[in-house]
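Asks: This is a predicted model, with the sequence first.
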Amino acid sequence: MKRILVPVDFSGDSINALKFAIYLSNKLGAHLRMVHVKKSEKFVMPFHFDELKNEIIHTVQEYFEKLIELHSPNYQVENGVFDFKIRIGSVYREIINQAKYGDSYLIVMGAYGASGFEEFFIGSNAFKVVSYSTCPVVTVQNEGEHSEVKTILMPIDASNETRKKIPYVTELAHNCKAEVHILGVHETSNSSVIGKIEHYMQQAEDYLQEKNIKVIKNIRKGDNNTITALEYAREIDADLIAIMREQAETTFNMFFGSYAQQMVNRSEIPIFSVPN
């Protein structure tokens, strides 16, 4: 059985991420594990924990036990295990190590931590986890309730790596019974580049339709692929945007260049980042 890992620092974003991870665990039939990383043995009171603001709690373990008590009724995986781990050390390194040694299929985490919104995503532990994790990472913003996945946006650009996310998107769409929007994005009028993107889009459509997944295709030109994709996601009210963590360094580089970091930082829509 797969396992989903949720880093929890008791911030609003991390609790939102936990709720979203419970939904994904139910759909994927996955074990669910929370992890908290302490920088030292000393216990520091969480920055934000509205759910248990009236509770008297003295340890991280007690916080986790209360979280499991609160959220277990919503975790409905038959023979699934909903548990937690506490680690000490560098936050992003310990999260990555827990995912690796715990054989996690997916990490779901808040885009911001307990330090609040004054810390840009580009410098946060979340960005480091996305950058170095060997499994996909879903980053969730603390804006609105991300309660289901019915519409997934999968942008396709001209890089060879862009297609590597297709199997992950297919599995998620199949289990969530979601439709997938394949959006070809380009910044050029070069016919060979556009033709390459259209070819990749057709391959993606064929792969998805083999799994009986509803597909909608579109292609758009814009000044910046990232902005084009994000604008389209808002138009269709997407529940998730699937991107590659790394792309080839070309003029058609789409995600995790400087513009992509801004998109992940600003997007109110959860971002599904697949490692290259």
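Replies: All right, it came through fine. On a predicted model such as this, the values are computed, not experimentally measured, just so you know.
Asks: contacts, neighbours, all on C-alpha from now
Replies: Fine.
Asks: Wait, Ala204 touches Arg163, no?
Replies: Yes: taking contacts as C-alpha atoms under 8 Å, Ala204 lies within contact range of Arg163: 7.3 Å.
Asks: Second structure follows, compare the two:
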Amino acid sequence: MKTIIVPIDFSNYSEYALNVAAILAKKHNAEILAIHMLELATVHAYGTETQADHMEKALFYTKLAEKKFNEFLQRDYLEGVSVTPIIRHFKVFSELGEVASDNQADLIVMGSRGASGMKEFFVGSNTEKVVRNSEIPVLVIKDKPVHWDLKKVVFAIDFSDDYTPSFLNATKLLDSIATEVQLLYVNLPGDGFKNTDEMEAGVENFLQQAEGNLNRLKDVHYISDKSAEKGILKYAHKVNADMIAIATHGRTGLARFFEGSISEDLTNKADFPILTFRLE
């Protein structure tokens, strides 16, 4: 890991993300690209403002953002970390991909409130739009990293063939940042339900094709539930996980993965960092 992108909107949540990014940067000797998106209102072609007025206003707000941005980056935890501040126009999700590609970034770390549950945490927010469009992994942080130590990560996967490239990329990253990676298969009711023999055979076949061995078989765990999100959260709480990792189908978003409602109890406890990988 060499380059980490952190979107900054001056909120506490973006500071939580910046703090986590600094921890990862120190561990991997990586640099941070801190990006603030300055969205200026577009002046209509026949509005009252002249082009000169618009340019003057744009320059004013850019300079104001630069001052605030520089103050925001004065954090003790950034000492010894290479941080490059970048100010761009428009919305976060529309330009992060370009910045990530130009700089060959390895990871995006961003903050999100996620106050109304796992599904609402992703759907309809800038966070969900970044996850949906990002070609690189996105780590979503919800709380201040008081003791950031990834000892146990739960990676939810259905072990289907189209997961293979993403599985290899994901496990490579997860192995580098976590002490233990547990692979989780959620068995759901309906046409996709499998008995024990079918699940185990499918997992063995997947691991053999993906890695050429069954070394990770001991790290595979199974849970049955009525929905994927309930099963993942239930298992993550059961093993006291530090983070949840999942794969997304890109532009179709995560809504298809996180369907149905979650009980109030699980919603209140859904405070895990979430790391998403795009299926390739």
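Replies: Noted; the coordinates are in hand. Since we're looking at a predicted model, the values are computed, not measured.
Asks: more neighbours, Ala204 and Arg163 of structure 1?
Replies: Neighbour comparison, Ala204 of structure 1 and Arg163: the larger count goes to Ala204, with 22 against 19 (by other C-alpha atoms under 10 Å).
Asks: mind checking the SS state of that one?
Replies: helix (DSSP: H, G, I helix; E, B strand; the rest coil).
Asks: the strands in the stretch 151-276 of structure 1, which residues?
Replies: For the stretch 151-276 of structure 1, applying DSSP state E, counting those that start in this stretch gives strands covering 151-156, 179-186, 215-221, 240-244, 271-274.
Asks: Distance check, Lys91 of structure 2 against Asp197 of structure 2.
Replies: Distance, Lys91 of structure 2 to Asp197 of structure 2, by C-alpha to C-alpha, to the nearest Å: 48 Å.
Asks: picking up where we left off before, mind checking which of the strands of the stretch 151-276 of structure 1 is nearest Ala260 of structure 1?
Replies: Ala260 of structure 1 lies closest, by C-alpha to C-alpha, to one member of the strands of the stretch 151-276 of structure 1: strand 240-244, at 9.7 Å.
Asks: quick one: buried residues of the closest one?
Replies: Using 16 or more other C-alpha atoms under 10 Å as the test for burial, strand 240-244 of structure 1 gives Leu240, Ile241, Ala242, Ile243, Met244.
Asks: ok, now stretch 94-110 of structure 1?
Replies: Those would be Glu94, Ile95, Ile96, Gln98, Ala99, Ser104, Tyr105, Leu106, Ile107, Val108, Met109, Gly110, for stretch 94-110 of structure 1 by 16+ other C-alpha under 10 Å.
Asks: Do me a favour and get the end-to-end distance for that stretch?
Replies: So stretch 94-110 of structure 1: terminal residues 16 Å apart, C-alpha to C-alpha.
Asks: hmm, who's touching that stretch?
Replies: Stretch 94-110 of structure 1 has contacts (C-alpha atoms under 8 Å, 6 or more residues apart in numbering) with 2-8, 13-18, 20-21, 35, 37, 87-88, 126, 129, 132-142.
Asks: Sort out for me which of these are in strands.
Replies: Members of those lying in strands (criterion: DSSP state E): 3-7, 35, 37, 87-88, 137-140.
Asks: Now render the residues you listed as a markdown table, adding neighbour count and distance to Tyr259 of structure 1.
Replies: Output for these, formatted as a markdown table (neighbours: other C-alpha atoms under 10 Å; distance: C-alpha to C-alpha, whole Å):
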| residue | neighbour count | distance to Tyr259 of structure 1 |
| --- | --- | --- |
| Arg3 | 22 | 31 |
| Ile4 | 25 | 28 |
| Leu5 | 30 | 27 |
| Val6 | 30 | 26 |
| Pro7 | 30 | 26 |
| Val35 | 20 | 30 |
| Val37 | 20 | 30 |
| Arg87 | 17 | 33 |
| Ile88 | 12 | 33 |
| Val137 | 26 | 19 |
| Val138 | 24 | 18 |
| Thr139 | 28 | 17 |
| Val140 | 30 | 18 |
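Asks: now these in a markdown table, with distance to Ile152 of structure 1?
Replies: Putting those into a markdown table (distance: C-alpha to C-alpha, whole Å) gives the following:
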| residue | distance to Ile152 of structure 1 |
| --- | --- |
| Arg3 | 21 |
| Ile4 | 19 |
| Leu5 | 21 |
| Val6 | 21 |
| Pro7 | 23 |
| Val35 | 27 |
| Val37 | 31 |
| Arg87 | 33 |
| Ile88 | 36 |
| Val137 | 15 |
| Val138 | 13 |
| Thr139 | 14 |
| Val140 | 15 |
